[in-house]
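Student: compute the structure for the input listed below.
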Amino acid sequence: MRDSNATVTKAAPPPGAAAFHLSINNPVVRAVLAQLGVALVVALVAWYLVGNTMDNLARLSIASGFGFLDREAGFQIGETLVEFGPQDNYATAFLVGILNTLKVSGVGILLATVLGVILGVARLSSNWLVARIAAFYVETVRNIPLLLQLFLWYGLLTEGLPGPRQALSPLPGVFLSNRGLKLPAPADDPIWAWVAAFFGLGVILTLIVAAWNAKRQAATGQRLSMLPIGLGLIIGLPLLVLLASGGGAIDMPVLQGFNFRGGMTLSPEFAALLFGLVIYTAAFIGEIVRSGILAVPKGQTEAATALGLTRGQLLRLVVLPQALRVIIPPTTSQYLNLTKNSSLAVAIGYPDFVSIANTTINQTGQAVEGVLAIMAAYLVISLSLSFLMNWYNSRVALVER
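Tutor: Predicted structure coming up:
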């Protein structure tokens, strides 16, 4: 028989489960209110700035919006990757500027990486002279402002080289003067499109073979040498196409009057910007590589040496693959710095995106829209580069089990 005096007790809440109370004393409620307050302040500041800007534009009778992009630009750009003339619109001019920025940034990242790895390895060299020269380079270049280095390179390339009539010609068809470096270029011949297509095909096939080779090594322990295979596919296929067609037409530079005609030009502005960015960024990458190599446990190198690996094999097969896990994250920051530092091109006359946007602002008066376009362009480029580097970092990161 059930006891009528028995009391019913509530079950205790599970460990770690706290009751939620809608009170200002609750830290969760206070945190939410604080975030809402900050968001409200930011929204009010943004509303004030936008409203003040629109009022000032209306008072000065300056039209707002991006409708000016469809208007004729009316200015010439000296260095372009696509066809552009004064009759084209501002949108096309912006495209030219973005492509010029991507060109110098892409080439600069590649060259700075190669030079940075060499510097990082050289700083750890057992040769006293090599290590001290690398250390002097790093400590000197890192402590001189990049803008001053750009002025130095630009002055050397424009004032330290002879004019076109006295141009240096180290190779047939190659001329170096204060107007830039003139090189032979592929002429308007359809065969070059086929060569480019087979070059891309060779790159794709090389990646496929490399992936298959990695799986084969994991399964059988046997690995094919990818260097001759890659060279054969990437260089051999386009070369076979070129030989089968009897060769393609070449546009050779020729001196006419006071300048060269034909070929392609590496302008002093582009060269000065590229040299400055590469030399400056490589000093930082070199220190990152050095720290990454030092982070590899000494027992790894001792074990590799005991197996009979040479110093080159030790560095390429044992040290660098493990050091990448330390090297990649800070190197990503240096890639982003190089891309953003390319905006200093405006100081030496290279037509990058900032330079072209400034010209557009001066002609149209659309300062707000021009600055917003610059910010958006560098934001997209930086986020895209960060995404690619983070993806690669996840591929080489050490996965814990």
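Student: please make it C-alpha for all contacts and neighbour counts, starting now.
Tutor: Noted.
Student: for residue 305, what are its contacts?
Tutor: By Cα atoms under 8 Å, 6 or more residues apart in numbering, the contact set of residue 305 is residue 314.
Student: residue 281: how many residues sit nearby?
Tutor: For residue 281, the tally of surrounding residues (other Cα atoms under 10 Å) stands at 28.
Student: with residue 376 instead?
Tutor: Using other Cα under 10 Å, residue 376 is surrounded by 12 other residues.
Student: from residue 353, how far out is it?
Tutor: Distance from residue 376 to residue 353, counting by Cα to Cα, to the nearest Å: 11 Å.
Student: now the end-to-end length of stretch 152-171.
Tutor: Stretch 152-171 has its terminal residues 26 Å apart, counting by Cα to Cα.
Student: got it, and stretch 81-92?
Tutor: With Cα to Cα as the measure, the ends of stretch 81-92 fall 11 Å from one another.
Student: which positions in that stretch come out as buried?
Tutor: Applying a neighbour-count criterion of 16 or more other Cα atoms under 10 Å, the buried positions in stretch 81-92 are 84-85, 88-92.
Student: now distance to residue 226 and secondary structure too, for the residues you listed, in TSV please.
Tutor: Listed next are the buried residues of stretch 81-92 as TSV, based on distance: Cα to Cα, whole Å; DSSP: H, G, I helix; E, B strand; the rest coil:
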residue	distance to residue 226	secondary structure
84	42	coil
85	45	coil
88	47	coil
89	47	strand
90	46	helix
91	44	helix
92	42	helix
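Student: before we compare anything, build this one as well:
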Amino acid sequence: MNLDWSVFCKDTLTGEVAPRCFSFLFGMDPNADPTYLDWLISAWGWTIAVAGLSLVLAMVMGVVIGTMRTLPSKHLVNRLCIAGATAWVELFRNIPLLVQVFLWYHVVPAFFPIMKDFPSYLLVSIALGLFTSARIAEQVRAGIQSLPTGQRNAAIALGMTTTQSYRYVLLPMGMRIIIPPLTSECMNIVKNSSVAFAVSVPELTLFALQAQEETSRGIEIYLAVTGLYMVSAFTVNRIMVWIEKKTRVPGFIAANPSSAH
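Tutor: Predicted coordinates:
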């Protein structure tokens, strides 16, 4: 098996080896055609962009929905919030991700015409973000419910409102507890961003499919793409591990979630 890594320095239009692999991407020669290495780095940027946007949406919605599922069920409004949050989780968790991407790309804009002007990467980010939010919501719910009931009772005894008890006591502790499973979810969102190829977002998977077809050098192309996915996911893992170490509460042991009620 002979590997030809020079394929990445080839011009994407002529197929000839370019004088500089990065001429187009970094503006060294504005008149140069992009090489496959230019295309690869650009695709990596799109992967990171889609994953980043999706993660922000997933974290915001996941924390809100997960918190709503742990509200005290004494009042009608709280019960409605719990029912709505549960429906959200079950809806987005039980529909395949690729189907959700197609729904947001083909179906939702038919009902909301303004979304027809949205770029495809934004629609994919919404689909991936909402899909992941349901999973994060369950982690947030489990984290809050794993806290000893004394923490909630102590907050109420100190005169805190429900909102204050969540803001100052329950959420800060609950979020610390769920960092390990949240790390896996953050890594998954990088890998799941590969579904963006289905709606022609020029990310890593689409690059691999098209570059392999044009160059017939599938081994080199897929090895490079696999390496970039691994680097991206591993970087996310190291960042989350660092956050876990910085936010860990010494000596704290979470209660069994089943005993939190």
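Student: tm score of chain vs chain?
Tutor: For this chain pair, the superposition-based TM-score is 0.84 by TM-score structural alignment, normalised by the length of structure 2; 235 aligned residues with a Cα RMSD of 2.2 Å.
Student: tabulate the buried residues of stretch 81-92 of structure 1 (TSV), appending distance to residue 46 of structure 1.
Tutor: Conversion of those to TSV gives the following (distance: Cα to Cα, whole Å):
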residue	distance to residue 46 of structure 1
84	37
85	39
88	35
89	31
90	28
91	28
92	31
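Student: can you pick out the most distant pair from those?
Tutor: Farthest pair in those (Cα to Cα) is 85 and 91. Separation: 12.2 Å.
Student: what segments of structure 1 are helices?
Tutor: Chain-ordered helices for structure 1, with DSSP state H as the definition, fall at 27-59, 90-123, 128-142, 146-159, 191-220, 226-231, 237-244, 268-295, 298-306, 311-313, 320-341, 353-364, 367-396.
Student: with respect to burial, which of these scores highest?
Tutor: Highest mean neighbour count of the helices of structure 1: helix 268-295, a mean of 23 (counted as mean count of other Cα atoms under 10 Å).
Student: please name every helix or strand in contact with it.
Tutor: With contacts defined as 3 or more Cα pairs under 8 Å, 6 or more residues apart in numbering; DSSP states H and E, helix 268-295 of structure 1 has these neighbours: helix 90-123, helix 128-142, helix 146-159, helix 320-341.
Student: may I see those organised as JSON lines, with distance to residue 198 of structure 1 added?
Tutor: JSON lines is the format used below for those (distance: least, Cα to Cα, whole Å):
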{"stretch": "helix 90-123", "distance to residue 198 of structure 1": "22"}
{"stretch": "helix 128-142", "distance to residue 198 of structure 1": "40"}
{"stretch": "helix 146-159", "distance to residue 198 of structure 1": "36"}
{"stretch": "helix 320-341", "distance to residue 198 of structure 1": "30"}
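Student: how about those helices, which one is nearest residue 276 of structure 1?
Tutor: With Cα to Cα as the criterion, residue 276 of structure 1 lies closest to helix 146-159 of these, at 5.3 Å.
Student: helices and strands around the closest one, which ones?
Tutor: In terms of contacts (3+ Cα pairs under 8 Å, 6+ apart), helix 146-159 of structure 1 is packed against helix 268-295.
Student: quick one, the helix it packs on and helix 146-159 angle?
Tutor: With axes from the mean of the first three to the mean of the last three Cα atoms, to 10 degrees as the criterion, the two stretches helix 268-295 of structure 1 and helix 146-159 enclose an angle of 130 degrees.
Student: what's the angle between helix 268-295 of structure 1 and helix 90-123?
Tutor: Computed with the same axes, to 10 degrees, the direction of helix 268-295 of structure 1 lies at 40 degrees from that of helix 90-123.
Student: next, the angle from helix 268-295 of structure 1 to helix 128-142.
Tutor: Counting by the same axes, to 10 degrees, helix 268-295 of structure 1 lies at 120 degrees to helix 128-142.
Student: before we move on, the earlier item: can you redo the helices of structure 1 as JSON lines with distance to residue 71 of structure 1?
Tutor: Rendered in JSON lines, the data for those read as follows (distance: least, Cα to Cα, whole Å):
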{"stretch": "helix 27-59", "distance to residue 71 of structure 1": "20"}
{"stretch": "helix 90-123", "distance to residue 71 of structure 1": "6"}
{"stretch": "helix 128-142", "distance to residue 71 of structure 1": "43"}
{"stretch": "helix 146-159", "distance to residue 71 of structure 1": "34"}
{"stretch": "helix 191-220", "distance to residue 71 of structure 1": "33"}
{"stretch": "helix 226-231", "distance to residue 71 of structure 1": "47"}
{"stretch": "helix 237-244", "distance to residue 71 of structure 1": "42"}
{"stretch": "helix 268-295", "distance to residue 71 of structure 1": "28"}
{"stretch": "helix 298-306", "distance to residue 71 of structure 1": "63"}
{"stretch": "helix 311-313", "distance to residue 71 of structure 1": "58"}
{"stretch": "helix 320-341", "distance to residue 71 of structure 1": "28"}
{"stretch": "helix 353-364", "distance to residue 71 of structure 1": "10"}
{"stretch": "helix 367-396", "distance to residue 71 of structure 1": "14"}
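Student: wait, which of these is closest to residue 182 of structure 1?
Tutor: Ranking the helices of structure 1 by proximity to residue 182 of structure 1 (Cα to Cα) places helix 268-295 first, at 10.8 Å.
Student: alignment lookup: residue 87 of structure 1 to structure 2.
Tutor: The criterion is TM-score structural alignment: under it, residue 87 of structure 1 has residue 33 as its aligned partner in structure 2.
Student: return the residues in contact with whichever residue in structure 1 pairs up with residue 47 of structure 2.
Tutor: Per TM-score structural alignment, the equivalent position to residue 47 of structure 2 in structure 1 is residue 101. Contacts for residue 101 of structure 1 were tallied using Cα under 8 Å, 6+ apart; they are 339, 342, 352-353.
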